[in-house]
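got a sequence here, can you model it:
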Amino acid sequence: MKLIVVSAGLNSPSATRLLADRLTAATLRGADAEPEVIELRDLATEIAQHLVTGFPPARLAAALDAVAAADGLIAVTPVFAASYSGLFKSFFDLIDKDALTGKPVLLGATGGTARHSLVTEHALRPLFTHLRALTLPTAVYAASQDWGQEGLAQRILRAGAELARFMTPPTHDTTPTHDTTPDLGTAPDLGTAAAIAPRSPTGAITSVDPAGGFEVVPFAQRLAALSVD
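The predicted model follows:
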């Protein structure tokens, strides 16, 4: 399986890349996948060229193809003006409209203050919902004061476990749990047979034969037996 990690951090090193790396490590604890990190800061010029010309340079085309072919995606952005960064949005504007359909995506964001902790819900989740991706229930926001705190570590582990679970294909046990082969040698239960006794195409009512079969009795004969002289 292929795990693609998109980091939109602008510095090197950056808190955004640190969060992306920790989310990747948490995911790999439960999924046997090959990770690949795409640093958008290295593709900024190519992204701008593609937006202007409509043609992606080779490195950007490879990155877009990798995202489309991924079995799972981790997308992490720094917060600018209470939303995702322009570089992050520009990259995903170039993704084919069907490339992320049904793909599990783990959302992450970093910021200087806890006041922006809902950016994953009011900005990131709507963006990936529009792209028809499967956004995981747990998104991770890391403010500056969160690093080293147990709460952030727990959220990272929970989010990684969710992505690993959605990336791992389910195993189906084809061994039957009980014998479903009908027993053709056993006489039918008369109570059941009577309950499901069919009607003939002419409207005749069938009754159960004690010998083990069905006896067709014409409707007119049944009606005559009920009539009073």
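
C-alpha from now on. contacts and neighbour counts both.
Fine.

which residues does residue 66 contact?
If a contact means Cα atoms under 8 Å, 6 or more residues apart in numbering, then residue 66 has residue 4 as its contacts.

ok, so what distance separates it from residue 96?
Residue 66 is 12 Å from residue 96, where distance means Cα to Cα, to the nearest Å.

before we move on, what about residue 137?
The gap separating residue 137 from residue 96 is 24 Å, by Cα to Cα.

then residue 112?
Taking Cα to Cα, one finds residue 112 at 32 Å from residue 96.

try residue 192
From residue 192 to residue 96 the distance is 58 Å (Cα to Cα).

in this structure, which spans are helices?
15-28, 44-53, 58-69, 86-93, 119, 125-130, 150-167, 190-195, 219-226 (DSSP state H).

in space, what's closest to residue 141 - neighbours in sequence excluded?
Nearest residue to residue 141 in three dimensions, chain neighbours excluded: residue 109, at 4.8 Å (Cα to Cα, 6 or more residues apart in numbering).

let me see the contact set for that neighbour.
16, 76, 77, 78, 79, 84, 119, 120, 140, 141, 142.

do that again at 6 Å, thanks
Shown in contact with residue 109 (Cα atoms under 6 Å, 6 or more residues apart in numbering): 76, 77, 78, 141.

to compare with the earlier structure, here is another sequence to fold:
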Amino acid sequence: MTTRTIAVVSAGISVPSSTRLLADRLAAATVSALRERGVDTKVDVIELRDHGHELVDNVLTGFPRPELQAALKAATDADGLIAVTPTFSASYNGLFKMFFDVLESDSLAGKPTLIAATGGTGRHSLALEHAVRPLFAFLRAMVVPTSVFSAPEDWGAGDRTAQSLDQRIARAAGELAEIVAARPAQKAADPFLEPTPFEQLLNGS
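Reported below is the predicted structural model:
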């Protein structure tokens, strides 16, 4: 089988985290959907709470530490992206925003992306459409049609809301897998292939 890489960005704060739980379920469903299409998958999980101080330093200095640089590279080099945030004040949280703020310009352009969020109540579900999806539209990522929101009531065992969450996870994962499987594997960019011209460096541009 061919192999693709899926980067999973989880911006959960607590441990254990419902955001990470949702991220893991989306990743597992995507791996399964890709396997059905004859594609093997490597999953790279990026837990943003582990990079909180590094993200603040990057925002202040403009330079990522090696650990954060590796996480940024994993996201930009992946064939597909799953991005999951908790909902704070009807939007994504600060860690989530900072991570995507410090990415290089256009590094997610055309990237197949699945967006998801968690919240204390289903009333926050519209945050995906009025906050998270516009963020990735600005980054020019290719966001799949189905977004996935989960509230505490969605995690019941075997009840109707839990079944609905399972269905949404499967549908979104299938959409992401369909796009990723149809594309050639992403190749990591080599910065030495197209070095910045010396004249441009002198001009500071």
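
tell me which of residue 192 and residue 96 of structure 1 has more neighbours.
residue 96 (14 against 9; other Cα atoms under 10 Å).

what's the more buried one aligned with over in structure 2?
If you follow residue 96 of structure 1 across to structure 2 using TM-score structural alignment, you land on residue 104.

repeat for residue 138 of structure 1
Under the alignment (TM-score structural alignment), residue 138 of structure 1 maps onto residue 146.

count of residues packed around the residue lying closest to its match once chain neighbours are set aside?
In space, and not counting its chain neighbours, residue 146 of structure 2 is closest to residue 172: 5.0 Å by Cα to Cα, 6+ apart. Neighbourhood size, residue 172 of structure 2 [other Cα under 10 Å]: 23.

and what of the one 4 residues further on?
By the measure other Cα under 10 Å, the count of residues near residue 176 of structure 2 is 26.

just residue 156 of structure 2 next, same as before
Residues lying near residue 156 of structure 2 (other Cα under 10 Å) number 12.

likewise for the one 5 residues further on?
Look at residue 161 of structure 2: counted by other Cα under 10 Å, it has 17 neighbours.

tell me who's in contact with residue 111 of structure 1.
Contacts of residue 111 of structure 1 by Cα under 6 Å, 6+ apart are 78, 79, 143.

okay, and which of the residues you listed map to strands?
Taking DSSP state E, the ones among those that sit in strands are 78, 79, 143.

contact partners for the last one?
Contacts of residue 143 of structure 1 were listed using Cα under 6 Å, 6+ apart, and they are 110, 111, 112, 113, 114.

cool, residue 34 of structure 2 as well?
By Cα under 6 Å, 6+ apart, the neighbours of residue 34 of structure 2 are residue 177.

need the counterpart of residue 26 of structure 1 in structure 2.
Match for residue 26 of structure 1 (TM-score structural alignment): residue 29.

so what does the residue nearest to residue 146 of structure 2 match up with in structure 1?
Correspondence of residue 172 of structure 2 to structure 1, assessed by TM-score structural alignment: residue 159.

I'd assumed residue 138 was in contact with its match.
Yes. Here residue 159 of structure 1 reaches residue 138: they are 5.2 Å apart, a contact under Cα atoms under 6 Å.

of all the ones in strands among the contacts of residue 111 of structure 1, which comes closest to residue 43 of structure 1?
residue 78 (16.2 Å; Cα to Cα).

which residue in structure 2 lines up with that closest one?
Taking TM-score structural alignment, the alignment pairs residue 78 of structure 1 with residue 86 from structure 2.

surely that match touches residue 120?
No. The criterion here is Cα under 6 Å, and residue 86 of structure 2 misses it with residue 120 at 8.9 Å.

which residues touch residue 103 of structure 1?
Here residue 103 of structure 1 is in contact with 133, 134 (criterion: Cα under 6 Å, 6+ apart).

now it: how far from residue 128 of structure 1?
Counting by Cα to Cα, the separation of residue 103 of structure 1 from residue 128 of structure 1 is 10 Å.

ditto for residue 207 of structure 1
63 Å.

relative to residue 46 of structure 1, how far out is the residue nearest to residue 141 of structure 1?
Separation of residue 109 of structure 1 from residue 46 of structure 1 (Cα to Cα) stands at 23 Å.
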